[in-house]
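Asker: Would you be able to build a 3D model of this:
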Amino acid sequence: MNRILGALSRGWDSNFTASVIPEMEEMAMPIEFTHVPSKTADAAVPFFYDFAETATKLGLIEDGGFRKIVVDDSAGLLTNMDLAAQVLDRTSSLEVVLTHWAGVVEPTVAARQLASIDRKSGGRLTLRMIGEPLNDDDAETRPVGHTVIWQRIDEYLVLLKRLWSNDRPFDHEGAFYSIKGGYVPRKGPNGADLVIRMGGQSGTALKVAGRHADVFELAPGSIDEVRQLMERVRGAAAEHGRAGKLRFALPVRIHRGVAATGHKAVDVAGPPAQAALSLLAYAALGIDEFMIVGVDTPREIATVGRETIALLRNSLARREAEVPQPGAYAPRVPQVVRAAG
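Answerer: Purely as a prediction, here's the structure:
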């Protein structure tokens, strides 16, 4: 691994590939890849709104090494739920990461709808909780103040989990929600163990994520910045006895030229082998998942799946090896890797 990091800090040498790939094979880490479509406002052609094109893309994503796809459409929460159900219906193994937030739908209604989607998909649903609605059309659902936003999310998630686990109706009176006879008769296969994803950088956001998140979506940054955020998240989770239960995901944009705008992500430039090496520098921190953004056309999806994902996944899968512990390496920031907005 030191040779890999050294190669990155010095810049790319194509003759170095053959000597580095064997070392990649020594690092069998369970890396997953998630596809993040561009939002409607950022995309020339909306990802989910052309039935035939979407079917083609979903097939390429499912066959190209991606395990999950994020549903995060600017049309709003209810549209997200409809799109998630459609994607799950059109695929057989792809998991859907559904972007969701508190304040639009009452917890009892949301719990029933989410359980229904999870049940119909055979347990392929993941809930991605964000702090605020996606656009100003939902402004009336926003509580005043950052702390209040996260307090409401906390209560909302507590109620969802309770609704997914209780075998009898219950009442609840809280700061944001009042429930009488709350009950979900038909639970999803995951029940209250439905995977929750969260993010954020403030102390308030990390406190709530430390209590509820199974996967934490990191903000893009240098290797040192990402490591520091991971340490903060683990510290917040440790307060709830969950430090060892968290997994980490990092948004990444893979490209060979000028990076596109849109989702904030770590930019990884260069040919496939170089991109794979750049990702390994982050994987060494203990990151379990790369969220690939800016790959929207069928050609782009097929290329990334066939080249970068295949190279990284096949190399790491050759052997079983322990994941290097965070802080084991202190690499210089690669020239080809940078945080981008």
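
Asker: make it CA atoms for all contacts and neighbour counts henceforth
Answerer: Will do.

Asker: any residues touching the longest strand belonging to the chain, and which ones?
Answerer: The longest strand of the chain (DSSP state E) is strand 247-255. Contact partners of strand 247-255, identified using Cα atoms under 8 Å, 6 or more residues apart in numbering, comprise 214-220, 230, 259, 264-270, 275, 286-295, 304.

Asker: Would you verify that residue 276 is located in a helix?
Answerer: Yes: if the criterion is DSSP: H, G, I helix; E, B strand; the rest coil, then residue 276 is within a helix.

Asker: One more sequence to fold, the one below, so I can look at both together:
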Amino acid sequence: MPVRIIGMIGVAPPSGEATVHIIKGGISAPYLRSYAQAHDKAGFDLALVGYTASSAEGFLVAQHAAHHTERLGFLIAHRPGFVAPTLAARKIATFDHLTEGRIALHIISGASDAEQEGDGDFQPKDVRYRRAAEYIEVMKLAWTSPRRFDFEGEFFRVRGAKSDIQPFQKPHPLLFFGGSSEGALAMGAKHCDVFAMFGEPLAPTAERIAEFRARAAAFGRTPTFNMSFRPILADTEGAAWDRARRILASVQKPGDPTGFGNNKKPLDQSARRLLDFAAAGETHDERLWMPIAEATGAMGNTSCLVGTPEQVARAMLEYYKLGIHSFLIRGFDPYEDTIDFGRELIPRLRAGAAELDRAKAA
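Answerer: A predicted model of the protein is given here:
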């Protein structure tokens, strides 16, 4: 299976020596344009467009970026519940056609109750996951129904609904989800295509893949898997570890714009898992480095792989062997690391995955 490489585009130039988050702080159209073009040129398949209750609107961000790129697709983080699912289905199908298939959706239900409340949503998280499952069900009906349909559920009710536009991608754009709670896993197993996970050690990753495959199989579904990492690269292994420690020191620095400290509390079950791995050891499987996850409360994709491009590519290919065929990678120097990944890491990763596929086929 060809490896899929995903990046993440920010909307404004970051501040600070080490950038953890890239989707807050206003918007700069020139920066967004050049950052998306850097991903396009570097060979990424998709770029994540993130979501917070204060950040620029993701569909419009992706629309602008798509207009200024040639082939890059956009993984738009989308929180169900703020617009009608029938309208969302038409919006997504329209984007899909206008870009000839350059959209995927990452379904999120919000890590923080407090942040959800900023957008007027006061439902607890378990309810949000049930609502999201129903939302996806209605969207899929709108995407596939040849005639008008009715739907009545716990959260949504429509009568005589119909969409004149079905997706460009069949049967619909890929639906990603993430999470470790029972609500997240139940929703994803029944409705989503790609289970997106933060970087964890190899053995627990293999267990999670097996468990989720069994969940999805109960619905006759075969999911695929994505894993997120922060590669920290340098020409030599020693220089890579030195760079990793400089980044950690910047994140821990008092008064740093990142605003993190060792007392940062995890927001969700996925973050708790990472903090447990960090407590068990600084480094796992030789290159998976967890101190930045520990320092930030495991927010913002902070599982790091440290080494030369060759070493990090080999480490990622160990996950590919387990069934992780999609990787979201971004750096702490976001723009420059995007260029560096395209030059040094992505070609090695694609070549290694292709070689593994050939060996498996033979």
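
Asker: ok so, going back, where's the longest strand of structure 1 relative to the chain centroid, distance-wise?
Answerer: A distance of 8 Å separates the centroid of the chain from that of strand 247-255 of structure 1, by Cα atoms, centre = their mean, to the nearest Å.

Asker: Next: stretch 81-100 of structure 2.
Answerer: 19 Å.

Asker: what do you get for stretch 302-313 of structure 1?
Answerer: 18 Å.

Asker: Enumerate the positions of that stretch that are buried.
Answerer: Of all the residues in stretch 302-313 of structure 1, those buried under the rule 16 or more other Cα atoms under 10 Å are 302-305, 307-313.

Asker: Could you tell me where stretch 150-166 of structure 2 falls in structure 1?
Answerer: With TM-score structural alignment applied, stretch 150-166 of structure 2 matches the range 171-187 in structure 1.

Asker: For that stretch, buried residues please.
Answerer: Counting neighbours by 16+ other Cα under 10 Å, one finds that the buried residues in stretch 171-187 of structure 1 are 179, 182-184, 187.

Asker: With stretch 246-261 of structure 1 instead?
Answerer: Going by neighbour count (16+ other Cα under 10 Å), the buried part of stretch 246-261 of structure 1 is 246-255, 260.

Asker: Residue in structure 2 paired with residue 277 of structure 1?
Answerer: By TM-score structural alignment, residue 277 of structure 1 lines up with residue 314.

Asker: do the same with residue 157 of structure 1
Answerer: Residue 157 of structure 1 maps onto residue 136 in structure 2, with residues paired by TM-score structural alignment.

Asker: Equivalent analysis for residue 317 of structure 1, please.
Answerer: In structure 2, the position corresponding to residue 317 of structure 1 is occupied by residue 354, as judged by TM-score structural alignment.

Asker: That match - that's part of a helix, no?
Answerer: Yes: counting by three-state DSSP, residue 354 of structure 2 falls inside a helix.

Asker: State the distance from residue 170 of structure 1 to residue 156 of structure 1.
Answerer: For residue 170 of structure 1, the distance to residue 156 of structure 1 equals 15 Å [Cα to Cα, to the nearest Å].

Asker: where do the helices sit along the stretch 1-150 of structure 2?
Answerer: Using DSSP state H, counting those that start in this stretch, the helices assigned to the stretch 1-150 of structure 2 run over residues 29-42, 58-67, 85-98, 113-118, 125-144.

Asker: Report the angle between the last one and helix 85-98.
Answerer: Think helix 125-144 of structure 2. If you take axes from the mean of the first three to the mean of the last three Cα atoms, to 10 degrees, helix 125-144 of structure 2 sits at 60 degrees to helix 85-98.

Asker: From the contact counts, what lies against helix 125-144 of structure 2?
Answerer: Using 3 or more Cα pairs under 8 Å, 6 or more residues apart in numbering; DSSP states H and E as the contact definition, the elements that helix 125-144 of structure 2 packs against are helix 85-98, helix 182-191.

Asker: returning to what we had before: of the helices of the stretch 1-150 of structure 2, give the one that comes closest to residue 49 of structure 2.
Answerer: Shortest distance between residue 49 of structure 2 and the helices of the stretch 1-150 of structure 2, using Cα to Cα, is found for helix 58-67: 5.9 Å.

Asker: From the chain's centroid, how far away is the closest one?
Answerer: Using Cα atoms, centre = their mean, we find the averaged C-alpha position of helix 58-67 of structure 2 to lie 17 Å away from the chain's own average C-alpha position.

Asker: Fine by me, thanks again.
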